[in-house]
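Enquirer: Okay, structure incoming, though there's no sequence with it:
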């Protein structure tokens, strides 16, 4: 049997350590698949081999690990992206190429097998094409030109293979997705394999990343025309662990506590300290400022915005994404110093709120989520709420890993048509359908989009993507493809002014946070942040007025629009070249 490659970018011996220092254990030997043709004797063996590539490790989300974008941060720490220190030593493509190679092994067996029915062979080939298209999509969108192969390659060949232009690879990706769409069913009666709609939707995503707007619009429309998906009626509920394989979900990786397939990416770091968490991974102030007000205007233009009550009169998705506090709407009887019930305990970062209500046990407890009690409470006062429920406290949460959902397809369709300047009623309908669902369970009505101006709609659809898809792993690549990463990821991370820390609830806090904000009736924000023409907030005014402090300086050099080629592969293969600037 030919000696096939399991080299660095196919199956690294440095198990699981890949891409920005995230770690996931990978097994060296597949127990449910094999590289030998002797394995493929039954339909079940083909099925098991394909199932291996549906594992979560092969579907990385960009900002999930350390806060790669401008939507969330890890206290005052910086990862390689935001510190501008990406190098060929701390990133790689190992795991994705492992997926590519496993799929190719299945494809080669499918081409010569004689044990499957025509229907089985068609479906498995469709899935395999979907999978390799998706893996190569990740590679070209992050690394640019990459080694490309459609057959297994030998060890000798692996040390000689060159990078193929991403323009060539993307055409093959489109072919793979087209073939997948042709061969895959619309649904499997509840099973979770790749479908026709998933092939259309994922093709739209990579086409959008590549700037091929006609292809993206057509693929998104093909998915929409299947009439197989709809928006889940409750935006907040959609992301909870109890919502499985929803009507909105097009492609996902299922999780199951029963099968020990759970969310394992530092769950405790997202939990409030009052719930036993660390409150160490926080939404940014930029994300909080980016949501429009209920009149459809940005916060620096809307008369409804109150910087002392930044959650008041805002897009309802904000209150489902970031744990709110203060007054939320006129007449609710709340003030800037009020908290809000989050998983049966009030969340309130106000420095005077040293005690909060535990509604489940009907008692008052010391508030570990204010910085006047806990030195490591959220540095900027914000916590994520999206998808976070009480089961997270057991560190056994199992929400679906949603790779593609229908709202994203609607927004991709709208954006593609806007960039083509083919603005018609279908574009406005797609945008307003997403917004209608956002407002559906609130007391406000969607301020419907009516403009047909291309520049105005470009701003709107980009902001819609940020509001709709926050905390889902999409923002980073949006900034990359819009060429806004240098602007959005250069500057500072911001947080609350300092305050004395004293766990004695009877001791009043002191310090700049109290003197400059609280005692001046200026909590939470001392003034309204400004929003620029790209929808990016700036906090220079608050900083200069002494209303906040910087936590860390961030920088995004131009070279980082592409990840570097891993150094170990450059050493092993002299035919590989490095991306500029590394």
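Expert: Good, I have the coordinates. Note that this is a predicted model, so its numbers are computed, not measured.
Enquirer: hey, let's count contacts and neighbours off CA atoms from now on
Expert: OK.
Enquirer: After the helix or strand where residue 282 lies, which helix or strand is next?
Expert: Secondary structure assignment for residue 282, by DSSP states H and E: strand 281-283. Remark: after strand 281-283, the chain's next helix or strand is helix 285-290, criterion DSSP H and E.
Enquirer: Can you name every helix or strand that that following helix contacts?
Expert: helix 454-469, strand 537-538 (3 or more C-alpha pairs under 8 Å, 6 or more residues apart in numbering; DSSP states H and E).
Enquirer: hmm, who's touching that helix?
Expert: With contacts defined as C-alpha atoms under 8 Å, 6 or more residues apart in numbering, helix 285-290 is touched by 70-72, 298-299, 310, 318, 322, 380, 382, 463, 466-467, 494-495, 529, 531, 535-538.
Enquirer: ok, structure two:
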């Protein structure tokens, strides 16, 4: 049974908000007769789950890992300051709903609900508030920190933005308090699967702290060690809890076979409906990927190691491909579980994959995650979206540990990313292996993150925090080798001198370091609040 079932119509009426930040009078949102029971608190918390992000189909086309059927304004540098922006407004809708629950919970206490029961839902609201502020921090840096539901005349509506240091501090505080209130996944058990747990709060704190720690380190501000230490500690709490482990099949993580409590790798998921006859909410990932909304690039595919643990530029196992299937020969197993190859089950239009259709999969590579024959036919899918996986926690631990002192022991590697390499069927990463083969530990830790979390919406933000976007994003986008006999009579694309598909030339891509590491605030928000200032050079 899915958690988003009860009181959706009621909650939508309770939490309707305007496009700008918290400008509806309190009387329009408050319903003193509602907050009477634990069911009321649960219904209010259930609404927060409806605001979890959906499938990150197009997030990776902002980066060098994916390309759609056409350029986008983020990767080509052509975007303008928007009048309104859901990436700014939607988090504040979530923040208001979370604030409302936190404020109204005492009404349920006065009606006989126990403090421990109420604290669980307060903990969920604190988590969601932190989740929303993290999305704002990533994009905009300094933003208004709103911790109460506001009346029309609230002073906060014309106040300057809070500093990013204040915002990240509040994120940590909310997550720490949430973790104190929330149950473990074991306590939630099958009946509570999908609800926010204690380990979800720790894992998300680790994500936020790694982002801010590495961003402050490579952008040279603040105290990176403080954040990196918090990231390392929070990740280790999840690891030491023994509540989670890696799922045996990487491919099935993104299929119906990976759903439910039996998959202990999932820490936070967005749940979808059960079937066409029990359809609460669905997505259409199979069709989206088949029609080319996001296609892997050569840069991503090339980052997968050979089975000897070496990159293609160093491994004697690597041979230039003669046929499309050769791209997958002697490679990290996660490559063939992420990118479609000849012989894979595909769609109802083409039951077995042969070669990409270049009018849709313009890179000549096609996505395999979330592809399902039945979902494609039904035009809807109910495969749950893993938002936080245990694999990410292991990656956070390794990266935070390394960046704190720019070294990491083999013991810590074995506790973390070597578990991922084992699942990918490639050799363990050790300090001796790095030194012997002329590699760098930082690059190999980052490589592991790139391939493990491929096409899951992380790459663009990694380039932002590492301050490498200015180097990587202006590069040309290349695709697969053009196998003329396999691509057949399709319209021949533009090719490089060595016969790789040239999807987008470097001259059509741009990243301005003095501007693009932060996003522009919407002009409507600047007009509504004169205290807000536009981010530099927008």
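Expert: Yep, it's here. Please read these numbers as outputs of a predicted model, since none were measured by experiment.
Enquirer: before we move on, the earlier item: please flag which of the contacts of helix 285-290 of the first structure sit within strands.
Expert: With strands taken from DSSP state E, the overlap with these comprises 72, 494-495, 531, 537-538.
Enquirer: which one is residue 500 of the second structure nearest to, not counting chain neighbours?
Expert: residue 481 (4.3 Å; C-alpha to C-alpha, 6 or more residues apart in numbering).
Enquirer: In this model residue 497 seems to touch the one you found, though I could be wrong.
Expert: No. At 11.1 Å, residue 481 of the second structure does not count as touching residue 497 under the criterion of C-alpha atoms under 8 Å.
Enquirer: For these two, indicate the residue with more neighbours.
Expert: residue 481 (23 against 8; other C-alpha atoms under 10 Å).
Enquirer: contacting residues for that one?
Expert: For residue 481 of the second structure, the contact set (C-alpha under 8 Å, 6+ apart) comprises 321, 324, 364, 499-501.
Enquirer: Let's have the residues you listed in TSV, adding neighbour count, secondary structure and distance to residue 207 of the second structure.
Expert: Below are the contacts of residue 481 of the second structure laid out as TSV (neighbours: other C-alpha atoms under 10 Å; DSSP: H, G, I helix; E, B strand; the rest coil; distance: C-alpha to C-alpha, whole Å):
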residue	neighbour count	secondary structure	distance to residue 207 of the second structure
321	14	coil	37
324	21	helix	36
364	27	coil	33
499	14	coil	40
500	19	strand	36
501	25	strand	35
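Enquirer: now these as CSV including distance to residue 238 of the second structure?
Expert: Shown next, in CSV, are those (distance: C-alpha to C-alpha, whole Å):
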residue, distance to residue 238 of the second structure
321, 42
324, 40
364, 39
499, 47
500, 43
501, 43
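Enquirer: Strands along the stretch 251-400 of the second structure, start to end?
Expert: In the stretch 251-400 of the second structure, the segments counted as strands under DSSP state E, counting those that start in this stretch are 266-270, 295-296, 385-389.
Enquirer: can you redo those strands as CSV with distance to residue 89 of the second structure and mean neighbour count?
Expert: Below are the strands of the stretch 251-400 of the second structure laid out as CSV (distance: least, C-alpha to C-alpha, whole Å; neighbours: other C-alpha atoms under 10 Å):
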stretch, distance to residue 89 of the second structure, mean neighbour count
strand 266-270, 20, 24
strand 295-296, 29, 31
strand 385-389, 21, 21
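Enquirer: Compare those and give me the one nearest residue 197 of the second structure.
Expert: With respect to residue 197 of the second structure, and counting by C-alpha to C-alpha, the nearest of these is strand 266-270 at 7.9 Å.
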